[in-house]
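Student: From the sequence below, what's the structure:
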Amino acid sequence: MMSVFMYMILLTPLFTSSSVLVMQSAYLLILLIMIYMTNCLEFFGFISYNMGLDVYSYCLICLSFVIGSLMFISMVGCYSMSVFGFLNFLLTISLLINFSSLNFLYMYISFEFVLVPLMVLILGWGYQPERLMSGMYLFFYTAFASLPLLMLILYMSSMYNSLFFDYLILDSQLLLIHLVLVLVFMVKFPMYLVHYWLPKAHVQAPVSGSMILAGLMLKIGGYGLIRVVVIYEYLFIEYSYVWFSVSIVGSFLVGLVCLVQGDIKCLIAFSSVSHMGLVIMGLVTMSSWGLLGSYLLMLGHGFCSSGLFYMANMLYCRTLSRSFYLNKGLMAYIPSGSLIWFLLCVFNMSCPPSLNFISEFMILISIMSFWSYSFYWFVLISFMCACFSYYLYSYSFHGVYHNMYSFSSITVMEYLCVAIHLIPLTLIPVFMMNLL
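Tutor: Model prediction:
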């Protein structure tokens, strides 16, 4: 892993330039190829200086490089400031350290450091004055949940003289330790009841901030929960029904909230909360099907939600509004974008060609083994997901258009960025079927 980090450190001057954005994106894809060539799908590999890869971190690091490269593509023609590109580069490095850490303390430091460049992005390049309040929500939700975890990490270090994930096994039966260990990752998901920071941050963030929030930041919670389950199995078995109940009810209620949204980015942000509720349900069942389904849903949601935010920004750059009441009848102006928007909405509701369908099918099997009546809740959640995805497509591209619109068609660079979002959603299930 140190070769990858040295590669990125030596390229830091390149990422401070605002005139070679496409080259910066290409270098991140070269790093993706370097990670792809490693053989670490069975056990830890590529180990150096307390960093390494295994089956859980491998795909998430690949996702980080793909979304990171797409962030630089999304900046073409929109931003010319070198600081903006450097902050995106800093976010990518922080996420790479978080996903490749073999030490709990390393993971915690990178977990918290991600907040700094993200807040600078929101406060510096946000759209409206409300970005100050959204930055405060993001900071305090994360700080209040994560500071107790630092105390627990210090306690584990003094008790076990090690913070490596392979050596940490907690045997305490205190509910407080379980809450401290789990709540910080539930906030990052975010779980229902602690999700209010996500729509605020999404709405005020620039397009690259929304892409990395939806594509990668929410996956930190899932990755951390996977690591923590191995450390502390007993109390997860004992109290998993609490997180399961909150998530299954919250996913349905958030689906209802999506149907009354008037802002495109707000709807996509709330849909992420609903999907992350399914991920939590799959993880807390502690079954192999639930773990694999949740992991694949995190990957599928990373591509799908990031693509939706990118398309929403494309509409905003042309109509100067994110409102459903003004963005109507867009099929008459960008007919080529109608198919792309339709595919993203269909994949968001987990239709069969997509990776989301396979992952939700696995989650359904796991939650039915956990609680048989959860099938009816799952049907309601899937129905609400289909409703707000259809609402997102039909209200924006159909209907009576307004004559105030006047903009050009989609550029080739924008087609490329959206295509890179769509291709993995359809190719990964094909590779999985070949492996099976």
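Student: only C-alpha atoms for contact and neighbour calcs from this point on.
Tutor: OK.
Student: show me what contacts Met368?
Tutor: Neighbouring residues of Met368 by CA atoms under 8 Å, 6 or more residues apart in numbering: Ser374, Phe375.
Student: Next one: it relative to Ser394, how far apart?
Tutor: The gap separating Met368 from Ser394 is 33 Å, by CA to CA, to the nearest Å.
Student: Repeat that for Thr142.
Tutor: Note on Thr142: its distance to Ser394, by CA to CA, is 36 Å.
Student: try Phe431
Tutor: Going from Phe431 to Ser394 by CA to CA gives 32 Å.
Student: Let me know the outermost residue of the protein.
Tutor: The centre of the chain is farthest from one residue, Asn403, which by CA atoms, centre = their mean lies 36.3 Å away.
Student: Quick check: buried residues in the longest helix belonging to the chain?
Tutor: Looking across the chain with DSSP state H, the single longest helix is helix 288-319. Buried residues in helix 288-319, counted by 16 or more other CA atoms under 10 Å: 289-316, 319.
Student: Then stretch 147-159?
Tutor: Neighbour-count burial for stretch 147-159 flags Pro148, Leu149, Leu150, Ile153, Met156, Ser157 (criterion: 16+ other CA under 10 Å).
Student: surely the last one meets Tyr167?
Tutor: I take that to be Ser157. No. Ser157 is not in contact with Tyr167 according to CA atoms under 8 Å; the separation is 10.9 Å.
Student: What are the boundaries of the helices in the stretch 251-400 of the chain?
Tutor: For the stretch 251-400 of the chain, applying DSSP state H, counting those that start in this stretch gives helices covering 264-284, 288-319, 335-348, 355-370, 374-397.
Student: Now tabulate these in CSV and tack on distance to Leu422.
Tutor: CSV is the format used below for the helices of the stretch 251-400 of the chain (distance: least, CA to CA, whole Å):
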stretch, distance to Leu422
helix 264-284, 17
helix 288-319, 7
helix 335-348, 7
helix 355-370, 10
helix 374-397, 16
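Student: Which of the ones you listed sits closest to Ser101?
Tutor: Ser101 lies closest to helix 288-319 among these, at 18.0 Å (CA to CA).
Student: Give the other helices and strands that the closest one contacts.
Tutor: With contacts taken as 3 or more CA pairs under 8 Å, 6 or more residues apart in numbering; DSSP states H and E, helix 288-319 sits against helix 55-74, helix 207-212, helix 218-231, helix 264-284, helix 335-348, helix 355-370, helix 412-435.
Student: run this one through as well so I can compare:
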Amino acid sequence: MLEFIFISPLLGVIFLLIIPRENIVRLWKTALEWSLLTLTVTILLWAFFDVEGQFQAVKKFEWILSSEPVFGFALFGVDGISIFFIILTALLTPICILISWNSIKFLVKEFLLCLLFMEILLMGVFTVLDLVGFYVLFEGILIPMFLIIGIWGSREEKIQASYYFFFYTFIGSVFMLLGIFTLYSYAGTTDYQALCCLKIESKLQYLIFLGFFLSLAIKIPKMPFHIWLPQAHVEAPVAGSVILAGVLLKLGGYGFIRFSWPLLPDASEYFGPLIQTLSLFAIIYGSLTTCRQIDLKRIIAYSSVAHMGLVVLGLFSHTIQGLVAAVFLMLAHGLVSSALFIIVTLLYDRFHTRLVKYYRGIVVTMPLFGVLMLVLVLANASIPLSCNFVGEFFSLLAAFEYSFIVGVLASLGMVLSAGYSIYLYNRVCFGEASKYLSFSRDLNRREFYTLMPLVVLIILMGVFPFSVVDVIKSSTVFQEQY
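Tutor: The predicted structure follows:
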């Protein structure tokens, strides 16, 4: 069944190429239908997932003709971690299509091709079990996202933002490639499962880890490698912001979980204090910087820096709670931040500004919008019964087990998060209606149906977290480390 998560979007790409570009409605409907089919396949893959603590549905794909048995192929498989990132990718793709239905006015065919092509690459990143294959797919994602930001961005600075995104992440990935070459020269293979059984010398682990860290830290992004993120978010269209916040930022955390613990345990332990310190700076600095932003998209972008800092903090706490928290919080952030970017875009489509100072009293004319925004803002502040609360609770529990001081400093992030989230909602929705805004209609059916799956999942994951946690704990990483 694994191959169908690639075949379905690939068939969607083929059909889009056949349909004339003048038939705009047919293009949108075709892309939506094939993306929904891909989502159905991923849900079936989860339904038949057997909790055994090992990779399942493993497929071998010959991609380089080679006589060597250790090179020239890539393995694909899923475990308790990758299955949820696959579902998240498949869920956000049709949502991106729906929310962009009326906002993309030119080169619609090319835009939809970029979305589906990116979905294929993301499915490959989360399932590939070969380091060279991971690097190729990891870098391939830069191309469609570069085009989405640079072509369909909202303002004149979009080209600069697309180059920021491309060169920051591309230059960092060169160090990962050097680490992969070092691993191959030492072990003679890039097969992930074979490398997990190999004991690497500690000093060599340190060098390899630094190469992976520079690449993955830029992708998360961690301080001080976060400069590209706010610029890319502000200039990207809504689909670009949703995919960027919902999935692409998770590639860094996924890479740390997949490679740092199983392959480089000594280096992960050695560099743990440094990474914990950087994570604390990211949490506090990201939260304080969020408090002083005046652009709605920048507020969400900088809050993402703080939340992903908490992910890495839990990951390098060297506890099972921290690893669970890292995966769960990445999934939660993928849902909440994506929905918040959609909410912000709905305001921008109506009033054509993202500056907070122009908004007040939105709930008077848009009560349905006000209710949904309240749920999302409270989830971003990690109130109980939301998925963010579960992830951040486990992260702080792991931080306190690691060090009391680290736990106290990390807790400041939750306090500041509640502050800027509630202030944002109060400023936008409550009070007397702003004199700068004209009367506007509430959410239409398409916008409501786009947001509701995310809102429902945010609440369900908060109420029933162990339906996800139990599968995560069955993953290969946990079986190897604990």
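Student: returning to that earlier point: so which of the helices and strands packed on helix 288-319 of structure 1 is nearest Gly124 of structure 1?
Tutor: helix 207-212 (11.2 Å).
Student: Where does the closest one end up in structure 2?
Tutor: Counting by TM-score structural alignment, helix 207-212 of structure 1 falls onto residues 238-243 of structure 2.
Student: gap between the two ends of stretch 190-210 of structure 1?
Tutor: The first and last residues of stretch 190-210 of structure 1 sit 15 Å apart, counting by CA to CA.
Student: Flag every buried residue along that stretch.
Tutor: Judged by neighbour count using 16+ other CA under 10 Å, the buried positions of stretch 190-210 of structure 1 are 190-192, 195-210.
Student: Can you give me the distance of Phe175 of structure 2 to Leu137 of structure 2?
Tutor: When Phe175 of structure 2 is compared with Leu137 of structure 2 (using CA to CA), they lie 16 Å apart.
Student: How about Gly255 of structure 2?
Tutor: 13 Å.
Student: next one: Ile171 of structure 2
Tutor: Relative to Leu137 of structure 2, Ile171 of structure 2 is positioned 16 Å away (criterion: CA to CA).
Student: can you check Asp191 of structure 2 too?
Tutor: As judged by CA to CA, Asp191 of structure 2 and Leu137 of structure 2 stand 15 Å apart.
Student: What of Asp470 of structure 2?
Tutor: In this view, Asp470 of structure 2 and Leu137 of structure 2 are 29 Å apart by CA to CA.
Student: neighbour-wise, which of those two wins?
Tutor: Applying other CA atoms under 10 Å to Asp470 of structure 2 and Leu137 shows that Leu137 carries more neighbours, namely 20 against 13.
Student: What is the aligned counterpart of the more buried one in structure 1?
Tutor: Alignment note (TM-score structural alignment): Leu137 of structure 2 maps to Ser110 of structure 1.
Student: I'd assumed its match was in a helix, is it?
Tutor: Yes. Using DSSP: H, G, I helix; E, B strand; the rest coil, the assignment for Ser110 of structure 1 is a helix.
Student: Now for it: which residues touch it?
Tutor: So, once contact is read as CA under 8 Å, 6+ apart, Ser110 of structure 1 ends up touching Ser94, Leu95, Ile97, Asn98.
Student: so the alignment partner in structure 2 of the last one is in which element?
Tutor: Structural alignment (TM-score structural alignment) places Asn98 of structure 1 against Val125 in structure 2. Remark: Val125 of structure 2 resides in helix 108-127, with elements defined by DSSP states H and E.
Student: tell me what that helix is packed against?
Tutor: When contacts are defined as 3+ CA pairs under 8 Å, 6+ apart, helix 108-127 of structure 2 sits against helix 4-18, helix 24-47, strand 73-78, helix 82-99, helix 131-140, helix 142-152.
Student: out of these, nearest to Phe389 of structure 2?
Tutor: helix 82-99 (18.3 Å).
Student: Report the contact partners of the nearest residue to Ile264 of structure 1 once chain neighbours are set aside.
Tutor: Nearest residue to Ile264 of structure 1, sequence neighbours excluded (CA to CA, 6 or more residues apart in numbering): Arg322, at 5.5 Å. Contact analysis of Arg322 of structure 1 by CA under 8 Å, 6+ apart lists Asp263, Ile264, Lys265, Ala312, Leu315, Tyr316.
Student: Ala214 of structure 1 too?
Tutor: Ala214 of structure 1 neighbours (CA under 8 Å, 6+ apart): Ala269, Ser272, His301, Gly302, Ser305, Ser306.
Student: how much space between the second one and Met298 of structure 1?
Tutor: Separation of Ser272 of structure 1 from Met298 of structure 1 (CA to CA) stands at 10 Å.
Student: Likewise for the fifth one?
Tutor: Here the criterion is CA to CA. By it, Ser305 of structure 1 lies 10 Å from Met298 of structure 1.
Student: how much space is there between the residue nearest in space to the middle of structure 2 and Ser440 of structure 2?
Tutor: In structure 2, the centroid-proximal residue (CA atoms, centre = their mean) is Val247; its distance is 2.5 Å. For Val247 of structure 2, the distance to Ser440 of structure 2 equals 32 Å [CA to CA].
Student: Equivalent analysis for Tyr423 of structure 2, please.
Tutor: Per CA to CA, Tyr423 of structure 2 is found 23 Å from Ser440 of structure 2.
Student: Gly80 is in contact with Thr127 of structure 2, correct?
Tutor: No. Thr127 of structure 2 is beyond contact range of Gly80, at 11.2 Å (criterion: CA under 8 Å).
Student: In terms of neighbours, single out the busier of those two.
Tutor: Counted by other CA under 10 Å, Thr127 of structure 2 and Gly80 do not tie: Gly80 has more neighbours, with 27 against 24.
Student: how about the more buried one, what's its match in structure 1?
Tutor: Checking TM-score structural alignment: Gly80 of structure 2 goes with Val55.
Student: Leaving out sequence neighbours, find the closest residue to its match.
Tutor: Closest residue to Val55 of structure 1 apart from its sequence neighbours, by CA to CA, 6+ apart: Leu41 at 4.7 Å.
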